[in-house]
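[1] Provided below for reference: sequence and predicted model.
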Amino acid sequence: MSTGKKRKKGISTRMIALVAVFFIGIATVVAIWQLLSQQVYYGVWYSTPVIRNGKVGIPLDFVSQNKIVYIDVKLSNKTSAEDMLNWATTRRLRETRREIATLLYVLGNYPKGRLYLPLLCYQTPSGKIVGALRTCEPCESFEFRIGGKNLICQRCGTEWKLEDLREIAYDRGCGVYPPPELPITVEDETIWIDISPLTPEG
């Protein structure tokens, strides 16, 4: 065999090897991306929120690290809780506001009783911070997890898009009842969840 043919055969073999390595690399990257996109996070409790001017403050880095955070806001006293419930009932009669209807459910059914307001805060894959009442009203659940790009009820398995809490096509019945979203601001590395829409003062 001539030297030219040997050289050509060697080049062809190297080219095939390089192409194979290239496609294996792409397949590996895709597999890693798919694994990360389906990563699951469970709620982590934050027990020392700051309450100020109708807002609940928690550290931004705590949410960024844990992805999904549970907060129980203790109402000042039983009278305050009853006032909130009475106000919500009256408001519900005048308006069809989703967060008010859910508040009525929460105050009546949360296992800790009417002295606590369960909240949820999470960070989406795009970096957006979302705050909401922590309840899946129809199935009476107060626990969620993040699965990939969706928020998932721990009890019924209904899923909503993390970015906008929009139900997905194959929801399991509670899709039209996402956790009611609350206004969020971020100041000086602190997330402030505005609960004033749930109070008479708001």
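    Structure's in. What do you need? Residues are numbered from 1 along each chain as shown.

[2] C-alpha only now, for contacts and for neighbours.
    OK.

[3] Mind giving me the packing neighbours of the lengthiest helix in the chain?
    Secondary structure of the chain read by DSSP state H shows that its longest helix is helix 3-37. Packed against helix 3-37, as judged by 3 or more C-alpha pairs under 8 Å, 6 or more residues apart in numbering; DSSP states H and E, are no other helices or strands.

[4] Is residue 70 part of a helix or strand, or is it coil?
    When classified by DSSP: H, G, I helix; E, B strand; the rest coil, residue 70 comes out as strand.

[5] take the one below as the second:
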Amino acid sequence: MPLERTPSDILENVVEKVQQVNEGKGVLILVDMGSLNSLGEVITERTKIDTKSIDMVSTPLVLEAVRKCSLCDNDLNSVYTYLCTDFRGYTNNIAADSSLENNNKNVIITICSTGRGAAIKLKELVEAASKNITGSNNIDVIPSGVKELKEVIDEVSEKSNIISLVGISNPNMGIPFVSIEELIDGAGGEILKNIIKGKAIRLQIKMKSRLY
């Protein structure tokens, strides 16, 4: 917020932006100062548009918010709750970096709700998307069904570093996630590339910054 701007000026600008971008499912407001966090309640009262506000945001959180908002099956409340309670940053990439020292194998787990057979097909898709990425030759891709996912994660994590999950919907296990849609449209390859290289910030390609 520019020092020469008054809070009332900022409020009017934000109200105008919220009205412009709202498409019927509410607006997520990300702010870098706690003093701006209270704007959401005022905006909702004035415009009758549902809003949720998160303050003191980091770059990874903003990128994850953009990704979650671009998925059609997410609503404002679910995105807000996920970012405030479940999202812990891309900490598993730190484990991926440390594997250079402990020689643990890096693993990507593919998930399919229809069973292990479909997860194996997804495994092949992941291998094809990552085959030209430096470092991917030291990564195992393990298929799993939804029902046994937690057991698979517990077992694999005892001896390996799980650097990503790939599937239709994010199981919110605190592990970086890539959707099938992202793999198909090409964005997933870039995301996997950055995860495999151990970068903490996932590149966002062809993402939109508001809820649908």
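    Cool, the structure landed. Keep in mind that what you see is a predicted model, and the values were worked out from it rather than measured.

[6] TM-score for this pair?
    Overlay of the two chains. TM-score (TM-score structural alignment, normalised by the length of the first structure): 0.27; 92 aligned residues with a C-alpha RMSD of 5.4 Å.

[7] just to revisit the earlier point, show me what the next helix or strand after the longest helix of the first structure packs onto, helices and strands only.
    Counting by DSSP states H and E, the next helix or strand C-terminal to helix 3-37 of the first structure is strand 40-42. Using 3+ C-alpha pairs under 8 Å, 6+ apart, the elements in contact with strand 40-42 of the first structure are strand 144-147.

[8] And the next helix or strand past the strand it packs on?
    From strand 144-147 of the first structure onward toward the C-terminus, using DSSP H and E, the following helix or strand is strand 150-153.

[9] just the strands in the first structure please.
    Per DSSP state E, the first structure carries strands over the ranges 40-42, 44-45, 50-52, 55-59, 68-74, 116-123, 129-133, 144-147, 150-153, 159-161, 181-182, 184-187, 190-194.

[10] okay if I get those as CSV plus distance to residue 84 of the first structure and mean neighbour count?
    Formatted as CSV, the strands of the first structure follow (distance: least, C-alpha to C-alpha, whole Å; neighbours: other C-alpha atoms under 10 Å):
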stretch, distance to residue 84 of the first structure, mean neighbour count
strand 40-42, 30, 16
strand 44-45, 24, 15
strand 50-52, 16, 13
strand 55-59, 15, 20
strand 68-74, 13, 21
strand 116-123, 11, 23
strand 129-133, 15, 23
strand 144-147, 25, 22
strand 150-153, 26, 25
strand 159-161, 28, 24
strand 181-182, 17, 20
strand 184-187, 21, 14
strand 190-194, 15, 22
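
[11] Residue 14 of the first structure is nearest to which of the ones you listed?
    For residue 14 of the first structure, the closest of these is strand 40-42, at 41.1 Å, according to C-alpha to C-alpha.

[12] wait, residue 106 of the first structure sits on residue 100?
    No - the pair residue 106 of the first structure / residue 100 is not scored as a contact, 9.8 Å apart, by C-alpha atoms under 8 Å.

[13] So which of those two has more stuff around it?
    Neighbours around residue 106 of the first structure and residue 100, counted as other C-alpha atoms under 10 Å, are more numerous at residue 106. The numbers are 25 against 22.

[14] Could you check how far the more buried one is from residue 123 of the first structure?
    Per C-alpha to C-alpha, to the nearest Å, residue 106 of the first structure is found 23 Å from residue 123 of the first structure.

[15] Which other helices and strands does the helix or strand hosting residue 107 of the second structure contact?
    Counting by DSSP H and E, the element that carries residue 107 of the second structure is strand 105-112. Strand 105-112 of the second structure is packed against helix 92-102, helix 116-130, strand 139-145, strand 160-167, with contacts defined by 3+ C-alpha pairs under 8 Å, 6+ apart.
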